[in-house]
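*Asks:* sequence and predicted structure, then a few things I'm wondering about:
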Amino acid sequence: MRSLFSLVAGVAVAVVAPAVCVAEEAVKTQEKTIVEVAAGNEAFSTLVAAVKAAGLVDTLSGDGPFTVLAPTNEAFEKLPKGTVETLLKPENKQKLIAILTYHVVAAKAMAADVVKLDEAKTVQGQKVNITASSDGVKINDAKVLKTDIVCKNGVIHVIDSVLIPAEK
């Protein structure tokens, strides 16, 4: 009987412990700005470097609320070779700002809200298309990988591709 109790208790701890860790992580992100959360995650190091080069740190650290469609480092790697390096040059700052602000919506849009939309206007001025299906959610052609990373000034949704606005 004691070994059965030990087994059940062990399973309970194994199931509850990860849930507690996830809950603790959620609380930690809610206390940080979008920039602080992204800077604390190695998967967003290219995005953070781009935000710094564009001079958008203060803006995205502001009150918000913002929804950031955050491309991973792997998403940036899908761009043609040399694209990121070129965009990070000072002479391309305006183009970089346009691309980055095309990833930001000036509202806090949780996943439950996003799936009800077919488009959203970005801070850059153009709209992104939103499609929800049994395969998941896409923003333009980017697949949403993770949703609802709640931050002090908004929310982050992780995407697998960099969104490029149409040339004006």
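*Replies:* Everything's here; your move. Here the structure is a predicted model, which is why all the values come from computation and not from measurement. Numbers count the residues shown, from 1 in each chain.
*Asks:* could you use CA atoms for every contact and neighbour count after this?
*Replies:* OK.
*Asks:* next one: stretch 143-150 to chain centre, how far?
*Replies:* Distance, stretch centre to chain centre, for stretch 143-150: 6 Å (Cα atoms, centre = their mean, to the nearest Å).
*Asks:* quick check: buried residues in that stretch?
*Replies:* The neighbour-count criterion (16 or more other Cα atoms under 10 Å) identifies 143-144, 147-150 as the buried residues of stretch 143-150.
*Asks:* what does that stretch contact?
*Replies:* 26, 29-30, 110-111, 136-138, 155-161 (Cα atoms under 8 Å, 6 or more residues apart in numbering).
*Asks:* ok, longest strand in the chain?
*Replies:* Secondary structure assigned by DSSP state E gives strand 142-151 as the longest strand of the chain.
*Asks:* then this one, side by side with the first:
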Amino acid sequence: MKVYKLFLGLSLLSIVLVSCKNNQKEETPSVETNEVTTPQKAQKKILTEEDRKVIASVLAKVMSTPELKSFASAIVTVEATELLSKEDGPYTVLAPTNAAFDAIPKEKMNPFLRPENKANFGKLVKNHIVKGSFTSFDLIQNMKGSGKVELETVGGAKITATREGTDIIITDANGKKAKIGTKDITGGNGIVHAIDVVLNIK
């Protein structure tokens, strides 16, 4: 009896499904058309000279380097993007790593993040940017003789490059030292070196 009911149920279900399909076929008139639809291709944007300049800039290099995301965010916050993307420079960017920013005590970093201290934060960021293009080789070559290279940042701070073994060390006016890690990231308007300490912060 149970088998019979199951068979009857399945039979009724199949009849309903077939009738539905037939109704759909009858209700949908076939329309012949000779029109052929072709998918429209998305138009490629033609890059201007300025677009190419921005894409190749040191700003783009900083933003595309994962270990420099915090510094990239700082550049955007202080509105220094045009300096590093549109100006010819050339510039040497000594970009603190994410770990370097994380190492700053909150009581020292938080005041810079307040809106009223935006100018001071901007100066801090610009004190990691040097006018001129200095690869690691250039820095080492310029150290010959005196053993150091004195540089001035866009923010007006004095920094010094020296060597300790095979490492290039950057020292700020307060005596704080940072080591260059990832180096010679070349952009269209300068060079980027990653450093392990945020400089010029007391």
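*Replies:* That came through fine. Not measured: the values here are computed from a predicted model.
*Asks:* circling back to that earlier point, give the buried subset of the contacts of stretch 143-150 of structure 1 as a PyMOL selection command.
*Replies:* Selection command for PyMOL covering only the buried members of the contacts of stretch 143-150 of structure 1, criterion 16+ other Cα under 10 Å:
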select buried, resi 29+30+110+111+137+138+155+156+157+158+159+160+161
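*Asks:* tell me the one among the contacts of stretch 143-150 of structure 1 nearest to S61 of structure 1.
*Replies:* Taking Cα to Cα as the measure, V155 is the one of the contacts of stretch 143-150 of structure 1 closest to S61 of structure 1, at 12.1 Å.
*Asks:* what is the neighbour count of G62 of structure 1?
*Replies:* For G62 of structure 1, the count of nearby residues is 16 (other Cα atoms under 10 Å).
*Asks:* let's verify it: helix, strand, or coil?
*Replies:* Assigned state for G62 of structure 1: coil (three-state reduction, DSSP: H, G, I helix; E, B strand; the rest coil).
*Asks:* distance of the nearest residue to it once chain neighbours are set aside from A107 of structure 1?
*Replies:* Excluding the flanking residues, the one nearest G62 of structure 1 by Cα to Cα, 6 or more residues apart in numbering is N153, at 7.0 Å. Between N153 of structure 1 and A107 of structure 1 the computed distance is 10 Å (Cα to Cα, to the nearest Å).
*Asks:* and the lengthiest helix in structure 1, what's buried?
*Replies:* Identified as the longest helix of structure 1 according to DSSP state H is helix 2-30. Neighbour counts using 16+ other Cα under 10 Å place 29-30 of helix 2-30 of structure 1 among the buried residues.
*Asks:* packing partners of the next helix or strand after that helix?
*Replies:* Using DSSP states H and E, the helix or strand that directly follows helix 2-30 of structure 1 along the chain is helix 34-39. Counting contacts by 3 or more Cα pairs under 8 Å, 6 or more residues apart in numbering; DSSP states H and E, helix 34-39 of structure 1 is packed against helix 45-54, helix 57-60, strand 154-159.
*Asks:* try it again with 10 Å
*Replies:* Contact analysis of helix 34-39 of structure 1 by 3 or more Cα pairs under 10 Å, 6 or more residues apart in numbering; DSSP states H and E lists helix 2-30, helix 45-54, helix 57-60, strand 66-71, strand 142-151, strand 154-159 as its packing neighbours.
*Asks:* now those as TSV including distance to H103 of structure 1?
*Replies:* Converted to TSV, these look like this (distance: least, Cα to Cα, whole Å):
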stretch	distance to H103 of structure 1
helix 2-30	19
helix 45-54	11
helix 57-60	11
strand 66-71	5
strand 142-151	11
strand 154-159	10
